[in-house]
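Peer 1: Here you go, sequence then predicted model.
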Amino acid sequence: MAVNSKKIAVYVLAVFVLYVIITDPEKAGDYVTVGFEGISDAAAAIGDFMTWIANGGDS
């Protein structure tokens, strides 16, 4: 039975995330905030791009 390397990577990542949350919850909250800001900015950029495409690609 070979252990799937993807499963190992997921377990290691989960342990790391739990370690960060337990040892420094304030910094973990900052990381989550930064992540959601990045996702929000990416969604806004995709929306702007789609609007630009819908308008015929004019500048």
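Peer 2: That came through, no problem.
Peer 1: rest of the way, CA atoms for contacts and neighbours
Peer 2: Will do.
Peer 1: ok, now how distant is Asp41 from Tyr31?
Peer 2: Distance, Asp41 to Tyr31, using CA to CA, to the nearest Å: 15 Å.
Peer 1: ignore the last one, Ile46
Peer 2: Taken as CA to CA, the span from Ile46 to Tyr31 is 23 Å.
Peer 1: Okay, one more to line up with it:
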Amino acid sequence: MAQAKKLTVYVLAVFVLYTIIISPARAADLVQIGFEGISSAARGVGDFMTALVN
């Protein structure tokens, strides 16, 4: 089981590096979309917590 996890992490790392090398602009777009999603989720949680306090 540990070897499967290690192999999965290795394959994922190779895929990420391949994507960055082949299409850096698309990779940057995907990272930006990811960070915008995280930011939006954090903002939503903050708004929810503020509504609970008030």
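Peer 2: That came in fine, so what should we check first? For clarity, every value in this text was computed on a predicted model and none was experimentally measured.
Peer 1: Quick check: TM-score for this pair?
Peer 2: With the length set by TM-score structural alignment, normalised by the length of structure 2, the two chains reach a TM-score of 0.89; 54 aligned residues with a CA RMSD of 1.3 Å.
Peer 1: centre of the chain versus stretch 38-46 of structure 2, how much separation?
Peer 2: Here stretch 38-46 of structure 2 is found 14 Å from its chain centre; the criterion is CA atoms, centre = their mean, to the nearest Å.
Peer 1: same check, this time on stretch 38-53 of structure 2
Peer 2: Centre-to-centre, stretch 38-53 of structure 2 and its host chain are 19 Å apart (CA atoms, centre = their mean).
Peer 1: mean offset of it relative to structure 1 (after superposition)
Peer 2: Following superposition, stretch 38-53 of structure 2 is found to deviate from structure 1 by 0.6 Å on average (mean CA distance after the TM-score superposition for structure 1).
Peer 1: Secondary structure element for the residue sitting nearest the centre point of structure 2, which one?
Peer 2: Closest to where the C-alpha atoms of structure 2 average out (CA atoms, centre = their mean) is Gly34, at 4.9 Å. Per DSSP states H and E, Gly34 of structure 2 falls inside helix 24-53.
Peer 1: Right, I'll call it a day here.
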